[in-house]
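**Student:** predicted model follows, preceded by the sequence.
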Amino acid sequence: MTLQRGKPIAFWGTAGAGDEVSITVQNMTASCRAATNGCWRAEIGPLEASFQETIQIASGDDSVFLHDVQVGDVYLAAGQSNMEFYMRYDADFADEMETCTNDDIRFFDYPEVSYPDQINEADYGRNFGFWRRATADQLQWFSAPAYYFAKTLQARYGVPIGIVGCNWGGTPACAWMSEEAIEEGGGGLYLEEYREALADLDPETYENRFRTDPASWRTEPFADAASVMLMEGRILEEILRGLYGDMTPPPQIDFSAMAPPMGPKNEKRPCGLYESMLSQVAPYGMRGILYYQGESDGDAHPELYATLFPALIRCFRRLWNDELPFLFVQLAPFGRWMQCVGEPYAIIREAQQHTADTVPGVGMAVITDIGMELDIHPKKKKPVGERLALLAEKIIYGEDVLCEAPTLLGMEVKDGQLRLRFGNVGTGLHLAAHTPDGAQTHPARLGGLTLALGDEELDCSSIPATADNDTVILRSSEIRKGRITAELGRGGWFRINLYNSADLPARPGRLTTNEGVTHIH
C-alpha cells in the first residue's frame, strides 16, 4: 500500500472487545483498546517518505505484518464514469503499456457497492479492494485520469504516489453527500423525489428484481459486453450487432426502461454512495482529492449544482476532518450520446467555474479542447491527468507555475476590430492548428466563439483571428460599435483552440459590450 507522509495516519479494524491493539512503523508505536463491539482505531505518525516499510499490528500474542508499504502522497479519485474510466479504454493505452512499469505508483479501487452490507454478499475481492502496481499486467485497471496525474507527480517529485479510487459511473453529486450536506447545498428536491419513490415502492418486488439483476453485482467490470463496447466508444448500431448479430429488424432497446428502479439499493439515491463507499474509505490519510463528475446532474437538476457542488466539497472535507485541496475537472464539450444531450452541461460548467472562483483550496482543470461531440467519454485522458497535476504543483506543492486556463476579461470594438482580452496568459496566447486529441482546427480562427451584434448572430467561421500577447483580435467589416455579445464555449458542443503558454485551453466565458461599456457574465 501507499500511506500519506507528513500527517497522522489512521488505522482501524476489529479485535476482541477490550483488547489492546498496537501499531508499529518507522520506530513509532501507537496503541488503543477495542470497544465493546470489537472496533478499534489508532493514529500514528506523522510518517516520513519511504519506499519500503513493514508495519506490525499486534494484539496479545497475535500479530499482522504488512510488508512492502510505501509512504508518499495519496489522492482520492472520486466521481462518475469519466473518473472511473479504465486505462484499457484510454487512447494512449497501448503506448503506455510499453513504458508504464513503476513500482512507486500504486492504485486501490474500492468496490462499487450500493449499500454497506453488499460488500459481504458477493466476491468483490477478486478484482477490487487491494493495491495494484503500475505494471503492464495491472495498468488496465487504473483510473486513466488518476494514472496520468500520478505519473506526472511521481516523476516531478520522486516520492511514491498512491491513488484510492472511489467512483461510480452515472451517479449524481447527491449520491456522494450526507443528508445534512444535501440540505445545506439546496438539494432538498433530490431528497423529496427519493421519498416519493419509496412511497410507491413494493419492497418484495424491488428486492427480487435487485437480487436477480446481474447489473446489481459489479464484481467483473470487463465481463459485460455492452458496457465494454459503450466505453470503447462504439455507436449503437455496432453494439446491437455485437449483442444480437445481424438480426432483422434490429431490436429496439429502451435504455431508460432497463435502468433499475429508484430505491434503498440504487446507487443514484441521495446519500447512498456516501454511506456505502466514501465513508468506508475515510479517514484513510490523503494529500488531496481529485474529482470528475457532473454529467448526471446535467441530466437531472442542473440548476441546483451551483450550490450543491460547494456543499459536496465541504462534505468531503468534514468527513476527513481536513481542509483537503480539491482538484476537479470541468465537464468537456459534448453534443449527444445515447439518451444524454449536452446543452444542460453548460449550466454545470458555469457552476463549476463559480466554485473554482469562490471556494478556497480548489482548482479546476479545463478540457474545452478534448471533448467528443457524440461520446460522453473523451478517450484522451492524458491531458486531464496532466492538467490536474499542474494544479497540484501550484495549489498543493507551492510551485510558481501557470495552472489556470485563459479567462475572458474584457473586449473592445475599434476600427473594425474586436479585441478580446484574457487573463492567465503566461507569456502569451496562441491559436493551435490541432488539439491534443488530434482534431484539426483553424489556426486563424477562434474555435468555440459565437458573436452577436444586437440580436443578429455573426458567422464566426469566416472571421479571421490572431493572438497577440493577452489579446485575440478579430477583423471583420461586420464588426461595429453597438451592443455586441461574445461567448466562448456556449452550449453543449464546441471546440476551443486558444491556449496560454502552459498549453491550457481557454475556459468558457461571456461578455457583452454596449458603446464601450463591457459586462462580464
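**Tutor:** Structure's in. What do you need? Residues are numbered from 1 along each chain as shown.

**Student:** all contacts plus neighbour counts: C-alpha atoms, from now on.
**Tutor:** OK.

**Student:** list the helices and strands the top strand by length along the chain packs on?
**Tutor:** Longest strand of the chain, by residue count under DSSP state E: strand 62-79. For strand 62-79, the packing partners by 3 or more CA pairs under 8 Å, 6 or more residues apart in numbering; DSSP states H and E come out as strand 2-4, strand 50-59, strand 161-167, strand 288-292.

**Student:** show me what counts as buried in it.
**Tutor:** Neighbour counts over strand 62-79 (16 or more other CA atoms under 10 Å) mark V69, Q70, V71, G72, D73, V74, Y75, L76, A77, A78, G79 as buried.

**Student:** picking up where we left off before, any idea which of the helices and strands packed on strand 62-79 is most buried?
**Tutor:** Compared across the helices and strands packed on strand 62-79, strand 161-167 shows the largest average neighbour count, a mean of 28 (mean count of other CA atoms under 10 Å).

**Student:** any residues touching the next helix-or-strand element following that strand, and which ones?
**Tutor:** Going down the chain from strand 161-167, the next helix or strand is helix 179-184, by DSSP states H and E. Contacts with helix 179-184, where a contact means CA atoms under 8 Å, 6 or more residues apart in numbering, come from C174, G188, P270, C271, L308, A311, L312, R314, C315.

**Student:** which SSE is immediately downstream of helix 179-184?
**Tutor:** Using DSSP H and E, the helix or strand that follows helix 179-184 in sequence is helix 188-199.

**Student:** quick one: contacts of that following helix?
**Tutor:** For helix 188-199, the surrounding residues in contact (CA under 8 Å, 6+ apart) are C174, I182, M262, G263, P264, R269, P270.

**Student:** what number of residues lie near P214?
**Tutor:** 11 (other CA atoms under 10 Å).

**Student:** ignore what I typed, I meant N37.
**Tutor:** Residues near N37, counting by other CA under 10 Å: 11.

**Student:** tell me who's in contact with it.
**Tutor:** A17.

**Student:** now do the SS call for it.
**Tutor:** Under the three-state scheme (DSSP: H, G, I helix; E, B strand; the rest coil), N37 adopts coil.

**Student:** comparison target, given below:
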Amino acid sequence: MKLQPALIFGEHMVLQRDKEIKVFGTSAADDTVTVTLCGESVSAIAEDGAWEVTLSKKDACDKTTMTISSKVTEEVIEFKDVAIGEVWLAGGQSNMEFLMKFDYDFEETAKLPDDNKLRYFCYPQTAFKGFLETENNCPNWGFWRKWDDVENRKQFSAVATYAAMILRKKLDVPVGIVACNWGGTPAAAWTKREDLEANPALKPVLDWHESELEKINWAKYITASDKKAAPQDPHMQEVFERMMMGEDMSDFFKNFDPSVFMQADFVPFMPGPRSTVRPSGLYENMLTKVAPYTIRGAFWYQGEDDDARDWAEFYDESMKTMIKSWRNLWGYDFPFYQVELAPFKGVGPTAAKKYPLIRHKQAKAVADTEDAYDICILDAGEELNIHPRHKKIVGERLGRVVMKHTYGDNSLVADCPRVIGISKEPEAIVISFANAAGGIEVRDGLGEVLKISQGGLSKSYIAETDGDKLVLLLRYEAHKPVEIKYCEENFCNAALFNSEGNPVYGFEFEA
C-alpha cells in the first residue's frame, strides 16, 4: 500500500490556527509516517494501515509547506501554499450546496478582487464505498480552490462563502470552507447509526428504512448500483440549471411523477442499502472521511427533506442527535450555526408541508444545545423556488452571528429579534423583543402575516412600535385568550425587523 493522506489534505489547504492539528491517512501496515509543518515533525505508526498525527497549535500564516513521509515506502509527499487560519465545515442539503454561480448577486460578486486567503474544499458526494468509481462525479470536487479566477469562484458554496467573506474582513486571517453536503438528504443521513438508535424519538426514521429494504430485489439492486452510471440526461441537466436559477418550474412539477425513478433498479436517491437518504449513509461515507480534520465550527442549512418526509414533528430531536454525533466524531464541542428554512410554498412533490413547525423545531434544537445558534431568514424566501437565489443576505447574516458568538465581536448587532414577553392591556396587546437594537420596525404587509383571533374570529388591529415593543391596538374580551400568529405560513413576506434590518423570528402565542 502506498502512502496516502486523506483526500482533504492538499496544496492550498487551510489548517485551523490556535488548535492542535490532526493529520491522517493510510499507508503500509506498521509503517512509520512523519508529518512536518512549520519546523515541527511528528511521527506515528500506521497500525492496520491507518495513521494519525497531532501537531501542536500554530499561529495564522498564508504560505507554508507540509511534508508527509513514509519510512517503509520511502515516499515523500509535499503540499505547498498551505495556509493556517480559520476552518469551517459547511453541511446540509442543496441550499448549502447551492453554488455561487447560481447566486443572484454573482455578477457583482465575481468582480471582487482576488483573495488568495479565501479557500474552499468540497468533499465528493459519496453514497457508498465504490460510488465514486460508478458515478465518476469527482471532477469539480476533492481539491482546494482559491478565490481567484471566475471558474473557481463559480464552484464555491454561496452561503458559506458570503459568511467566510465576513470572517476574512473582520479577522484578517486565511479562511477555509470545507463543504460536506448533498441536496435532497435528511438529517438522519448525516447522523451516526448508534446515536439514531439511542433516541426513541427517531424510531420512525429507522422503521421507514427497514420497511423500504423489504421492498428491494437485492440481486438487481446491487448489480445495478455496481454499474457505471450513464451520462447525465441533457434535458434533466437543463431542468436542474433552470431550477437553480429560480425560473418558474411550476408547469414541470405539476406534471412530474417522481415514481418514474422508482422503476429503476438503482437510483442514488431511491431508498435502499446504498441510498443517499438512508440513515447514517452520508455520515459513514462522507463525514467520517473529513473528520478529524481540525475545524473551528460548523454551518448547517437543511430541513426541506425532513419536511417532505413528514418528519417535522421530531426534527428538533433529529438535529440535537446529529449535532451530538458530529461533536463526538471530532472529539470536542465546536460551535454549531444553523440557518432556519426560508419561506417557500412550491408545487407538486417539492411543495412545503410544515415549514413553520420545522422552524420552531430548529429553534428548539439550538435552544437545547450548548454553543448552538440559528439564523432567521424570513426575508430571503421565494414562493415557488425552493432554492432562493438571494444567498448574500443569508451568508452575510450568518457571518455576523458567527463573529459575535464565536469571535466575541459585540460591535455587531447580529442576532435576529425574538419574542421575550407578551402582555395584555386595556384595548392593547404589547409584545416585547430581545435583540431589537435601536427598535422594532414595521414594514409593508404586516396585516398579511400577523394574524390575531379570539374564539375563532379574526380581530382587526392597528400596529405601533415603541422601542423594543410592538403595540397592537385592538378591542377584545379580556376574559378570553387571544391567539397571535406571525409568519406561521409556509410562505410569507417578513414585515417585522429591528433597526439593523434583521427579521423577527416567526411566533405563535396565546395571550
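**Tutor:** Perfect, thanks for sending it. What you see is a predicted model, and the numbers here were worked out from it, not measured in a lab.

**Student:** quick one: which of the contacts of helix 179-184 of the first structure is most hemmed in?
**Tutor:** Comparing the contacts of helix 179-184 of the first structure on neighbour count, C174 comes out first with 29 neighbours (neighbours: other CA under 10 Å).

**Student:** so stretch 40-57 of the first structure aligns onto which residues of the second structure?
**Tutor:** Under TM-score structural alignment, stretch 40-57 of the first structure corresponds to residues 51-68 of the second structure.

**Student:** check contacts around K71 of the second structure.
**Tutor:** Applying CA under 8 Å, 6+ apart, we find K71 of the second structure in contact with D31, T32, V33.

**Student:** please flag which of these sit within strands.
**Tutor:** Those of the contacts of K71 of the second structure lying in strands (DSSP E): T32, V33.

**Student:** so can I have a markdown table of the contacts of K71 of the second structure showing distance to I68 of the second structure?
**Tutor:** Shown next, in a markdown table, are these (distance: CA to CA, whole Å):
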| residue | distance to I68 of the second structure |
| --- | --- |
| D31 | 12 |
| T32 | 11 |
| V33 | 7 |
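
**Student:** nearest to H235 of the second structure, of the contacts of K71 of the second structure?
**Tutor:** Using CA to CA, V33 comes nearest to H235 of the second structure of the contacts of K71 of the second structure, at 48.6 Å.

**Student:** residue in the second structure paired with A225 of the first structure?
**Tutor:** So, by TM-score structural alignment, A225 of the first structure is matched to E238.

**Student:** quick check: which element contains that match?
**Tutor:** Per DSSP H and E: helix 234-244 holds E238 of the second structure.

**Student:** quick one, strands of the stretch 251-400 of the second structure?
**Tutor:** Under the criterion DSSP state E, counting those that start in this stretch, the stretch 251-400 of the second structure carries strands at the ranges 297-301, 336-339, 372-375.

**Student:** and the angle from the longest strand of the first structure to strand 161-167?
**Tutor:** For strand 62-79 of the first structure against strand 161-167, the angle by axes from the mean of the first three to the mean of the last three CA atoms, to 10 degrees is 70 degrees.

**Student:** name the next helix or strand downstream of strand 62-79 of the first structure, please.
**Tutor:** helix 81-84.

**Student:** against the second structure, where does that next one fall?
**Tutor:** Here helix 81-84 of the first structure aligns to the second structure at residues 94-97, judged by TM-score structural alignment.

**Student:** that stretch vs the first structure, average distance?
**Tutor:** After superposition onto the first structure, the mean distance of stretch 94-97 of the second structure to its aligned counterpart is 0.6 Å, using mean CA distance after the TM-score superposition for the first structure.

**Student:** next one: the aligned residue in the second structure for P333 of the first structure from A179 of the second structure, what distance?
**Tutor:** Using TM-score structural alignment as the criterion, P333 of the first structure maps onto P343 of the second structure. Applying CA to CA, to the nearest Å, the value for P343 of the second structure to A179 of the second structure is 24 Å.

**Student:** got it, and P417 of the second structure?
**Tutor:** Taking CA to CA as the measure, P417 of the second structure falls 29 Å from A179 of the second structure.

**Student:** just confirm the match of P333 of the first structure contacts F491, I think it does.
**Tutor:** Yes: P343 of the second structure is in contact with F491 according to CA atoms under 8 Å; the separation is 4.3 Å.

**Student:** between the two, which contacts overlap?
**Tutor:** Here P343 of the second structure and F491 have G381, E382, E383 as joint contacts, going by CA under 8 Å, 6+ apart.

**Student:** counterpart of the last one in the first structure?
**Tutor:** With TM-score structural alignment as the criterion, E383 of the second structure lines up with E373 in the first structure.

**Student:** show me the residues around that match that make contact.
**Tutor:** P333, F334, G335, R336, W493, F494.

**Student:** the first structure: which residue goes with E214 of the second structure?
**Tutor:** Here E214 of the second structure is matched to A199 in the first structure, going by TM-score structural alignment.

**Student:** what's around its match, how many residues?
**Tutor:** Neighbours of A199 of the first structure (other CA under 10 Å): 10.

**Student:** before we move on, what about G233 of the first structure?
**Tutor:** G233 of the first structure has 19 neighbours, counted by other CA under 10 Å.

**Student:** next up, the contacts around it.
**Tutor:** For G233 of the first structure, the contact set (CA under 8 Å, 6+ apart) comprises D375, H377.
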